[in-house]
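Visitor: fold the stuff below for me.
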Amino acid sequence: MTAQGPKRGRFISLEGGEGVGKSTQVCALAQALQKRGLDVLITREPGGSDGAEKIRELLLAGGADRWSAKTEALLFAAARADHFERTIGPALSEGRWVISDRFVDSSLAYQGGAGGLGIEKVRELNAMAIESGFPDRTLILLLDEGGERARVRDSDGSDRIGGRGADYHHKVELAFRMIAAEEPERVKLVDASGAPQAVTERLLDAIQDLLP
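Guide: Down below sits the predicted model:
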């Protein structure tokens, strides 16, 4: 009888518009899962692997109109393919839980929805890039005052995508809501208002069915 390898880990992505507190909650959720005895890897997009970090530099630097929505989608997909192949996939195979600050649903919302390419077209592009590597659960943080918080945070300058106008970011939120409505089992909307600890508890509730 051959020994079985480790049980596959779980893949969670945190999403949302600018200023909703994703980075804070990625760390808080990871700590909460570690307290439950889980081995957790934190990663981010764009980035998360050597090749993807190089593409990140291309994507986030320069003016708001440096790349078209189509070029952005292709660059993100290329970075994501490398990220999943070299970082996320191996960690899941080792039984680790992976929490990513953004992943494929950002492309669906930003380039597919707000960028006008179409959510389904961008989904097809990324299905080729990552095959079955979609997250087990995507948690979308929603916060009414997120845009204002982002403007205060980025008063000394933001990246080329985050610095776009309010109308663009409103379209992003609408696209996130549409994605959640289309995939209610995989994608959950989470209220990001109130104390950070309360938000973390809501995130844990949203993945309760995945926990061992």
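Visitor: CA atoms for contacts and neighbours, from now on please.
Guide: Will do.
Visitor: from the middle of its chain, how far away would the host helix or strand of residue 12 be?
Guide: According to DSSP states H and E, residue 12 maps onto strand 11-16. In this view, strand 11-16 has its centroid 4 Å away from the chain centroid, taken as Cα atoms, centre = their mean, to the nearest Å.
Visitor: now what about it, what contacts it?
Guide: With contact meaning Cα atoms under 8 Å, 6 or more residues apart in numbering, strand 11-16 is reached by 22, 26, 92, 97-103, 105-106, 135-142, 173, 176.
Visitor: what secondary structure does residue 123 sit in?
Guide: Local secondary structure at residue 123 is given as helix here, using DSSP: H, G, I helix; E, B strand; the rest coil.
Visitor: before we go on, could you also do this sequence so I can check it against the first one:
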Amino acid sequence: MPEASNSSRARFITFEGGEGVGKSTQIKRLQQNLERRAINVVRTREPGGTPKAEAIRSFILQGRSESWGPGAEAVLFAAARLDHVNQLIAPNLRNGTWVLSDRFHDSTRAYQGLTGGVDDKLIAGLESLALDGNTPDLTIVLDMDPDAAFKRVADRAIEDGLALTGDRFEKEEIEWHKRLREGFLAIAKENPDRCVVIEAAQSENALEAAIWAVVSQRFPELLEGSPA
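Guide: Reported below is the predicted structural model:
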């Protein structure tokens, strides 16, 4: 079968950033914007996306792997990612369906590597095994000061009448989250052709527009045949 042209092939877009920056909301909005243009899209997340990967997600985010250390957690994330890529991401891309993922390999680099201190060689080896060449076409890094991000999360929890709880990583100290932010910014700086940093401290509608501007500029074929 001949390979799809560059203008028609499916795209793989990932969203990265610290806790509370709005990734989940914006990835849903991007999916809706793409579907309005008759583009087949699947939305997924990491860790997760497949039954096996979701089981690993629960194990990690419940804090059950914390005592094992960041190296062991990096291996667990890679195992989840390997199944995610093989069972969901790669098959959809081959079938012409765009894939949007809430986190991907950059999160392992930021959380376990740059913040957790896991050796670069181990991170790179796990990454090579799990991705098997399925590198994102575009990574959107939503950037926001952690103090502001957690205040926004708390305000929304109060507004919705919900208890403010945190998972394994949300409960880390604020200085840890500041290092995490710097980790994501460093990754973006090292990968300018793939990563775009967008200021997340703006309204949801403004942020949606900023993301769409980046996506439509990167993939101009989206606008072909679209209403003016």
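Visitor: overall similarity of the pair, as a TM-score.
Guide: Here the TM-score for the pair of chains, by TM-score structural alignment, normalised by the length of structure 1, is 0.91; 211 aligned residues with a Cα RMSD of 2.1 Å.
Visitor: who's in contact with the nearest residue to residue 6 of structure 1 once chain neighbours are set aside?
Guide: Excluding the flanking residues, the one nearest residue 6 of structure 1 by Cα to Cα, 6 or more residues apart in numbering is residue 95, at 5.4 Å. With contacts defined as Cα under 8 Å, 6+ apart, residue 95 of structure 1 is in contact with 6, 7, 8, 9, 10, 39.
Visitor: who wins for neighbours among the residues you listed?
Guide: Using other Cα atoms under 10 Å as the neighbour criterion, residue 9 leads the contacts of residue 95 of structure 1 with 21 neighbours.
Visitor: am I right that that one falls within a strand?
Guide: No - secondary structure of residue 9 of structure 1 (three-state DSSP): coil, not part of a strand.
Visitor: my guess is it contacts residue 90. True?
Guide: No - at 9.9 Å, residue 9 of structure 1 does not count as touching residue 90 under the criterion of Cα atoms under 8 Å.
Visitor: quickly find the element holding the aligned residue in structure 2 for residue 170 of structure 1.
Guide: Counting by TM-score structural alignment, residue 170 of structure 1 corresponds to residue 178 in structure 2. Element membership for residue 178 of structure 2, per DSSP H and E: helix 174-190.
Visitor: and the angle for that helix with strand 12-17?
Guide: Between helix 174-190 of structure 2 and strand 12-17, the angle comes out at 140 degrees (axes from the mean of the first three to the mean of the last three Cα atoms, to 10 degrees).
Visitor: now the contacts of residue 95 of structure 1 as a markdown table including distance to residue 17 of structure 1?
Guide: Below are these laid out as a markdown table (distance: Cα to Cα, whole Å):
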| residue | distance to residue 17 of structure 1 |
| --- | --- |
| 6 | 35 |
| 7 | 33 |
| 8 | 30 |
| 9 | 27 |
| 10 | 24 |
| 39 | 28 |
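Visitor: the residue lying closest to residue 27 of structure 1 once chain neighbours are set aside: helix or strand, and which one exactly?
Guide: Using Cα to Cα, 6+ apart and skipping residues adjacent in sequence, the residue nearest residue 27 of structure 1 is residue 42, 7.6 Å away. Taking DSSP H and E as the definition, residue 42 of structure 1 sits inside strand 40-44.
Visitor: in structure 2, what residues pair with that strand?
Guide: The aligned range for strand 40-44 of structure 1 in structure 2 is 41-45, by TM-score structural alignment.
Visitor: mean shift between the matching stretch and structure 1?
Guide: Its matched residues in structure 1 lie on average 0.6 Å from stretch 41-45 of structure 2 after superposition (mean Cα distance after the TM-score superposition for structure 1).
Visitor: re the thing from before, for the contacts of residue 95 of structure 1, which one is nearest residue 207 of structure 1?
Guide: Set against residue 207 of structure 1, the nearest of those by Cα to Cα is residue 10 (10.2 Å).
Visitor: am I right that that closest one is in contact with residue 96?
Guide: Yes - shown here, residue 10 of structure 1 and residue 96 form a contact pair, counting by Cα under 8 Å, at 7.0 Å.
Visitor: the helices in structure 2, which residues?
Guide: Per DSSP state H, structure 2 carries helices over the ranges 23-35, 51-61, 70-84, 90-94, 105-108, 120-131, 146-159, 174-190, 204-218.
Visitor: single out the most deeply packed of the ones you listed.
Guide: helix 105-108 (a mean of 23; mean count of other Cα atoms under 10 Å).
Visitor: neighbouring contacts of that helix?
Guide: In this structure, residues lying in contact with helix 105-108 of structure 2 by Cα under 8 Å, 6+ apart are 16, 17, 74, 77, 81, 123, 127, 184, 187.
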